[in-house]
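> Predicted model and sequence below, questions to follow.
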Amino acid sequence: MITMDPTANARDERIRKRPEDYPGANLSNYEDFIGKFAWDQARALLDGLPGGGLNIAYEAIDRHLKAGRGDKLALRWIARDAKIRDFTYSALGAQVNRFVNTLAEHGIRKGDRVFSLLGRVPELYFAALGTLKNGSVFSPLFSAFGPEPIKARMTIGQANALVTTEAFYRRKIEPWRKELASLEKVFLTECSANLPPDTIDLAAALAQASEVCETVQTLPEDMALLHFTSGTTGKPKGAIHVHEAVVAHNVTGKLALDFHPDDIFWCTADPGWITGTSYGIISPLTNGVTMVIDQAEFDAERWYRILQDQKVSVWYTAPTAIRMLMKTGADFAKRFDLSRLRLLASVGEPLNPEAVLWGMQAFGKPFHDNWWQTETGGIMITNFLAMDVKPGSMGRPLPGIAAGIVEHLEGGSVREITKPMAMGELALRPGWPSMMRGYLNEEARYKKCFVNGWYLTGDLAMRDSEGYYWFVGRADDVIKSSGHLIGPFEVESALMEHKAVAEAGVIGIPEPTAGEVVKAYVALKDGFTASEALRKELLGHARQRLGPAVAPKDIAFRQNLPKTRSGKIMRRLLKARELGLPEGDISTLESEER
């Protein structure tokens, strides 16, 4: 049973759940579970390799084959034209083995770095798992990247091999390939009759390769994944993850996404980003569920039909996609039979309370927000299936994760703040299996993330008296106005409560007296038109909702807000454009629409 329990204080509003209504939930009694949890127990859920070894691909595929589960559907791929290709665990394993043998045939060995530049096609999944089974390092690139961000990441990562399409190669890599001496092999998909020089037709190579191979012996601390993340300035950072990360991928899938063997799971994130790898490949496969993969880009009706026709039970998506669905209205969702949906989850940026509650209108279930970073490798804080949801909250830490709010002291040290709802930097005690092991070739930058036994996330947050965490903003996004510290997320969420607002981005503008004043940028829902009257109405709405000290002093309308390709609103870019400042690294920018 799910019931609403609103109070005068918006942060006390909650969607109440009774644990007895979720008898099959993997985590129903939070306090009891965290008191008993240990990472050694999570490791024991996996098979491992002889001699203390561990390999992500073995746990995702071979372990299931060994246990006689090869006939189970592992991956259902839906092409743009709606044609379907199914891969059982056995069939997927055979293709993975073909890829391993292809790498070996062409001299790609343990420790070599294999990059992928592919859309959501089956070959991407063969490549990811095959690279890991080969003992090589897998590094995914987002297929919409242009030549420069691709070149930067492959240069930093010292790529030894690349898997991409012929069209991408000719347009994005061939012009500069000779500048990267480490790049030995390029495997191409969707090949023409005239293959580019010094490239390999992957389909032909796979067809000739054996379906049988052994997993290359890897140790838990061997490098497995290299994920790039962009800072506000400077070059991309290559976050190093090891095979031990699979321990967290597996158990957080059970606890945060409540995976059960009979689940049909759809993660809409592209594997070019860490969510699409950790929870779009590794976590569901290690848990033995069936994954749905859609090649096409977002389309509301298509998405609802996939949820309906594929009988999706666990759905993991992003706030940007949810807001786009909200534009179509809750009634549109109700045209489809979505009764199989058990858990709706969101990640990528904080989920506004309005979006959480909209889930109740459209699906009869809330969206469950969670928080993590490229650097953490896996989900750290979440709203659990059988636990009350406080709309706007990130939830509570996963078992095995010790989180806190810290303040910075003179001299560079930090200390924990225990007062409820005090603002500070969100920090984690190191030691979980999927924690990054470094930034590639940037040891000093990595060490700066750790102070006084804490990993500092760079996010400002608050923790309430029940242990729920509330996102405020990136540390460099917080607005200081007349002595007040204003979190942009709170202002954006208040604006989104207005019926006309689809998206909002908030920044601080320098002002001589106050230091900074709040300015908001707003994208409107379909059916609403920007006007001076609407601007004044939104200013009044925000002032009434937030009070004069926090509400924006100005609102500008935009058709679209600048976002990263993973859906995060780029506040720093709004500020740079407003003030005429350098834009910094914009390699992850979705578009240039203003």
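Sure, I can see it.
> contacts and neighbour counts: CA atoms only from here.
Fine.
> Specify the local secondary structure of Ser591.
Three-state assignment for Ser591 (DSSP: H, G, I helix; E, B strand; the rest coil): coil.
> who's in contact with the closest residue to it other than its chain neighbours?
Distances taken as C-alpha to C-alpha, 6 or more residues apart in numbering put Pro562 closest to Ser591, at 6.7 Å, once the chain neighbours are dropped. Pro562 makes contact with Ile569, Met570, Leu573, Leu574, Leu589, Glu590, Ser591, Glu592, Glu593, Arg594, according to C-alpha atoms under 8 Å, 6 or more residues apart in numbering.
> Presented hereafter is structure B, for comparison with structure A:
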Amino acid sequence: MMTRTSQVAWRPDQQIVAQANITRFMREHGIASYEELIRRSTTEIEWFWDALPRALGVEWCTPYTRVMDTASGIPWTEWYVGGTLNITHNCLDRHAGGVAADRPALIAETEDGQLTSWTYSALAERVSRIASVMRGLGIRRGETVGIYMPMIADVVTILLACLKIGAVAIPIFSGFAPRAVAERLRDGGARLLFTADYGLRRGRRIELKALADEAAAMTPSIKHLVVCRRSDEAIPWMVGRDMAWDEFLASGTPMCETEAMASMEPAMLLYTSGTTGKPKGTVHSHAGALIQVAKEIGYHFDLKTSDRFFWLTDIGWMMGPWMIIGCLFHGGTVVLYEGAPDYPTADRLWQLVARHHITIFGISPTAIRMLMREGVDRITRGALSSLRILGSTGEPWDPESWWWYFEQIGQRRCPVVNISGGTDIIGCFLAPLIIKELKPCSLQGPGLGMAVEVWNEAGQPVREEVGYLVATRPAPSMTRGFWKDPDRYLDAYWSRWPGVWNHGDWAYIDADGHWFLHGRADDTIKVAGRRIGPAEIEGALMEHPAVSEAAAIGVPDPIKGEAIVCFAVLGRQYAPSIELSEELKRVVVSLLGKGDRPEQVLFVTDLPKTRSAKIIRRLIRARYLGAADLGDLSSCQNPEAIGAIPSRGRT
């Protein structure tokens, strides 16, 4: 029987296939089908990762002499040995000095409606000014620089300026509290920190300078704090350390030499959210990050120079640098938005699409579920006519939300390029190509060059069975260890199966070869010896029209080992009741079976989430079980939702 995820929802027409960037690559290499492409790119990895930078047009300062070297072990594979290059040269300098000089590179809109737009030549000059002042402050290649900024235009210039001079950028989530900021700055050893006087969120000012001052006070290495002033209002100031943005920029020069960086020299430290223990600093190189991201946005998202690319993200999440680097490499236009997706009205993002003629649009499933609550009354069909590709990442989809995104936003003509990877690879293990059909909620298959499998507990490949997502061969963008902590890196990814990267996600391949995710393996609920991912239960709950969001956790049970407890956010027209709770339990049983019947379904007004709208299940579980210490709360953008979670025994 066909279900809402087993049927094919979207098929490319002949024109889409003919004009796709990946089709050109296939023709150049005599590849006749999607299946052959994936097979060759994931089994002949040395051939693929050699052919790829040439096909993309990556410019090297010094050509590499060898594609890969595993002499130090698979976890420490060296890539593009002997080569030198620079991300900023490839993303900016070469465009500013060529035919793209007057093409728009960046459009940025703040929550209060302020617009900034720069061409490639204007962006390049501004980046050079910033880079030259940084050099004047003594920042040299290999030194780290913190970026604690809202998603305003100059977050792009600062990132590219760091990379231009060979400094290692540390982008930090603008919603973090001072302690979380300081943890990352101290670990990275940053001497320079960029911030702003404030950010905006739902019409409220977030006093970033004051927060940055607290973080700097806990970070002895910080010697300089550059403040992007958005108003003339008085703010705390430390003479000798703090520098005003306008003065900083004015003291720079419009030309600044770009450093030639060895292929594997660090470009960025991207820290994980620190949900447990010390945040992990993943290390990403100039060649690895550039080539992986350029591949994904050029081939999986099919970006053309005429495209305008937007992703709802923050500079501190992987998708921020990923979007900036990938889009600019291909000469497209990056669109940034600072603020909440539903402020001041629920159609803010759809207004953004219309205003800036966005063609490629990315968001998380949870953010879509939030926007679904408002319905489609505010969405004007013509406003979304510029869209040609939809993107998503961050967590598994439920069918109802996926179909809403596909039908109401994409109007059934835009493929949903659902990708999944992580901060640790600054890219994707799984990613669709628009030359092949798509099933709802699926990720279609392996990303180009990503040798992934689904394994069971015994380390054997499985089909039509949920298992561990693993990578059996290395890729250039895999983190170069954890900053100052190589043993933790080996333990996190390489300890379960020698020479195999264990990514920590549950995945599933159906009978037709389409791949699906089922959440994090460490979120898995084990009921009477059987494992189930919370996303499956949550998706079943959201099949009921009353439920707009859901979270499922496992709690200790003396008989079953764990019992399932669910938390549901209802649509506005529904009210909590015992009857509805029982009805939702029956829905789960009808869709998944009696073994997955929730012990309880509890109603809440909101669920704790990250700024990128991922539900934080560990906080829900800790709160429900009455933990005295909830751990690191820095990644939670709505901590008030934690307090609304009922404790066990008081429900």
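Happy to help now that I have it. None of these values were measured; they are calculated from a predicted model.
> May I have the TM-score of the superposed chains?
Superposed pair, TM-score by TM-score structural alignment, normalised by the length of structure 1: 0.93. Supporting alignment: 581 aligned residues with a C-alpha RMSD of 2.0 Å.
> What's the local residue count around the residue mapped onto Ala549 of structure 1 from structure 2?
Ala549 of structure 1 maps onto Gly595 in structure 2, with residues paired by TM-score structural alignment. Around Gly595 of structure 2 there are 14 other residues, counting by other C-alpha atoms under 10 Å.
> For Gly595 of structure 2, give its distance to Trp317 of structure 2.
37 Å (C-alpha to C-alpha, to the nearest Å).
> Is the residue with the largest distance to the centre of structure 1 in a helix, a strand, or coil?
Within structure 1, the residue lying farthest from the chain centre (C-alpha atoms, centre = their mean) is Thr513, at 39.6 Å. Classification of Thr513 of structure 1 by three-state DSSP places it in coil.
> what lines up against it once you look at structure 2?
Counting by TM-score structural alignment, Thr513 of structure 1 lines up with Ile559 in structure 2.
> A helix includes Leu193 of structure 2, no?
No - using three-state DSSP, the assignment for Leu193 of structure 2 is strand, not a helix.
> Pull up the gap between the residue nearest the centre of structure 1 and Phe336 of structure 1, please.
Nearest residue to the geometric centre of structure 1 (C-alpha atoms, centre = their mean): Thr275, 3.4 Å. Taking C-alpha to C-alpha as the measure, Thr275 of structure 1 falls 27 Å from Phe336 of structure 1.
> State the span of structure 2 onto which the longest helix along structure 1 is aligned.
In structure 1, assigned by DSSP state H, the helix with the most residues is helix 89-105. Using TM-score structural alignment, helix 89-105 of structure 1 lines up with residues 120-136 of structure 2.
> Check stretch 380-394 of structure 1 too.
Aligned by TM-score structural alignment, stretch 380-394 of structure 1 falls on residues 429-443 of structure 2.
> End to end on the matching stretch, go ahead and measure it.
From the first residue to the last, stretch 429-443 of structure 2 extends over 10 Å; the measure is C-alpha to C-alpha.
> Please point out which parts of it sit buried.
Of the residues in stretch 429-443 of structure 2, 429-443 count as buried by neighbour count, 16 or more other C-alpha atoms under 10 Å.
> Could you do stretch 25-43 of structure 1 as well?
By 16+ other C-alpha under 10 Å, the buried positions in stretch 25-43 of structure 1 come out as Ala25, Asn26, Leu27, Ser28, Trp39, Ala42, Arg43.
> Could you do stretch 232-244 of structure 2 as well?
For stretch 232-244 of structure 2, the neighbour count (16+ other C-alpha under 10 Å) marks Asp242, Met243 as buried.
> And for stretch 361-377 of structure 2?
For stretch 361-377 of structure 2, burial by neighbour count (16+ other C-alpha under 10 Å) applies to 361-372, 374.
> Same check on stretch 195-212 of structure 2?
For stretch 195-212 of structure 2, the neighbour count (16+ other C-alpha under 10 Å) marks 195-201, 206, 208-212 as buried.
> Restricted to strands, list those residues.
Judged by DSSP state E, the buried residues of stretch 195-212 of structure 2 include Thr195, Ala196, Gly199, Leu200, Arg201, Ile206 as members of strands.
> And stretch 32-48 of structure 1, end to end?
By C-alpha to C-alpha, one end of stretch 32-48 of structure 1 lies 28 Å from the other end.
> er, stretch 204-224 of structure 2 I mean
Using C-alpha to C-alpha, one end of stretch 204-224 of structure 2 lies 27 Å from the other.
> how far out from the middle of the chain is that stretch?
In terms of C-alpha atoms, centre = their mean, to the nearest Å, the gap separating the centre of stretch 204-224 of structure 2 from the centre of its chain is 25 Å.
> Kindly report the same for stretch 306-318 of structure 2.
Computed by C-alpha atoms, centre = their mean, the chain-centroid distance of stretch 306-318 of structure 2 equals 9 Å.
> so where is it in structure 1?
Using TM-score structural alignment, stretch 306-318 of structure 2 lines up with residues 262-274 of structure 1.
> which residues sit against that stretch?
Stretch 262-274 of structure 1 is contacted by residues 117, 119-120, 140-143, 227, 275-277, 279-281, 284, 289-294, 310-318, 374, 377, 566 when judged by C-alpha under 8 Å, 6+ apart.
> Stretch 306-320 of structure 1 maps to which residues in structure 2?
Residue span in structure 2 matched to stretch 306-320 of structure 1, by TM-score structural alignment: 352-366.
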